[in-house]
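> could you look at this predicted model? Sequence included:
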Amino acid sequence: MARVPLEPGRWGGITRQELAPNVWRARATYRDFAGVVHKYEARGASGAEAQRRLEDKLHRAVTDATSDGLMPIAPDTRMNAVFDQWVTEKQAEAQVVPQSMEKYVGVIDRDLRPALGQLRVRE
């Protein structure tokens, strides 16, 4: 049976390994909100210290991913919030002309919001 993938914004089990006397390494994989898996590691004088340092790195990765003003999209996120986020991201792109943005927002507001706006992403 296939392994269930990490949920976005989560990390897998942390492993510890003693590399030399007083040199430990802790490792874990982290899946960002775009679905990309990253490998993280940290070292310390003990297994616990290496793990604490790794957890600090992982917490910063989650914080950095959500500090750009955009919320992470989760299975429970309403489609209206997804539409709003998409519009925000498109407006930040320099190559999108105003006429195109007006057209995109019109289609979202006229067609997509009434039909799908209150659904959750997983639905």
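It's in.
> hey, let's count contacts and neighbours off CA atoms from now on
Will do.
> do you have the strands of the chain handy? List them.
10-11, 15-20, 23-31, 37-44 (DSSP state E).
> out of the ones you listed, nearest to K103?
strand 23-31 (33.9 Å; CA to CA).
> same for that closest one, what does it pack against?
Packing partners of strand 23-31 (3 or more CA pairs under 8 Å, 6 or more residues apart in numbering; DSSP states H and E): strand 10-11, strand 15-20, strand 37-44, helix 47-66.
> what is the longest one packed up against?
Contact analysis of helix 47-66 by 3+ CA pairs under 8 Å, 6+ apart lists strand 15-20, strand 23-31, strand 37-44 as its packing neighbours.
> another structure for you, compare them:
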Amino acid sequence: MQSLQLVRFALQMFRRKQRARLVDLYGERAEREEALLSVRAAYEARVSARRFRTLQQEAREGLVAEESLVRGTVEGNEVDARCVVGEQAAQALLLTRAEEAARSAEQTRMAAAACLPKSPSQQQQQQRKRGYCCEEEL
């Protein structure tokens, strides 16, 4: 009987050691899984940070490109507007000078016509225009 008790005791000890070893294995496995999760989280954080920096850089480049495009468009529009205003001013100046030249030529022609001796028929026509009646026509 003692040998049976001894075998029983040895079997109990063996089972306790197996359970302790199993608990240790589960503990180690849990630690490894925790470490793996923390490493995975750190890796994902690095990847996310890298993606975020890349997106920020692309956004900056996009803003710079948009700003330069807008600036170029605005400057181009300003240059176009200046050219249009300059052309309009030049046309207005030419038109004003042409009108002044026409007025001057008309005044010179009128002055020259006033100085010339008039024929009797022209004098009668002018008098009719002015409202004077000639005695010959009455």
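Okay, I see it. None of these values were measured; they are calculated from a predicted model.
> report the TM-score for the pair.
Overlay of the two chains. TM-score (TM-score structural alignment, normalised by the length of the first structure): 0.31; 56 aligned residues with a CA RMSD of 4.4 Å.
> related to what we said a few turns ago, pick the most buried one from the strands of the first structure.
strand 23-31 (a mean of 20; mean count of other CA atoms under 10 Å).
> that older thread, want to try a markdown table for the strands of the first structure, with distance to M101 of the first structure as columns?
Converted to a markdown table, those look like this (distance: least, CA to CA, whole Å):
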| stretch | distance to M101 of the first structure |
| --- | --- |
| strand 10-11 | 33 |
| strand 15-20 | 47 |
| strand 23-31 | 31 |
| strand 37-44 | 32 |
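> among those strands, which comes closest to K57 of the first structure?
Nearest of these (CA to CA): strand 37-44, 7.7 Å.
> what angle do the closest one and helix 47-66 make?
Calculated by axes from the mean of the first three to the mean of the last three CA atoms, to 10 degrees, strand 37-44 of the first structure forms an angle of 140 degrees with helix 47-66.
> show me what strand 37-44 of the first structure is in contact with.
Outside strand 37-44 of the first structure, the residues within contact range by CA atoms under 8 Å, 6 or more residues apart in numbering are 22-32, 49-51, 53-54, 57-58.
> that older thread, out of the helices and strands packed on helix 47-66 of the first structure, which comes closest to F83 of the first structure?
Nearest to F83 of the first structure among these is strand 23-31 (23.0 Å), distances taken as CA to CA.
> next, the angle strand 37-44 makes with that closest one.
160 degrees.
> return the angle between stretch directions for strand 23-31 of the first structure and strand 15-20.
Using the same axes, to 10 degrees: strand 23-31 of the first structure against strand 15-20 is 150 degrees.
> and the helices and strands packed on strand 23-31 of the first structure as JSON lines, adding distance to Q91 of the first structure?
Below are those laid out as JSON lines (distance: least, CA to CA, whole Å):
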{"stretch": "strand 10-11", "distance to Q91 of the first structure": "29"}
{"stretch": "strand 15-20", "distance to Q91 of the first structure": "42"}
{"stretch": "strand 37-44", "distance to Q91 of the first structure": "27"}
{"stretch": "helix 47-66", "distance to Q91 of the first structure": "19"}
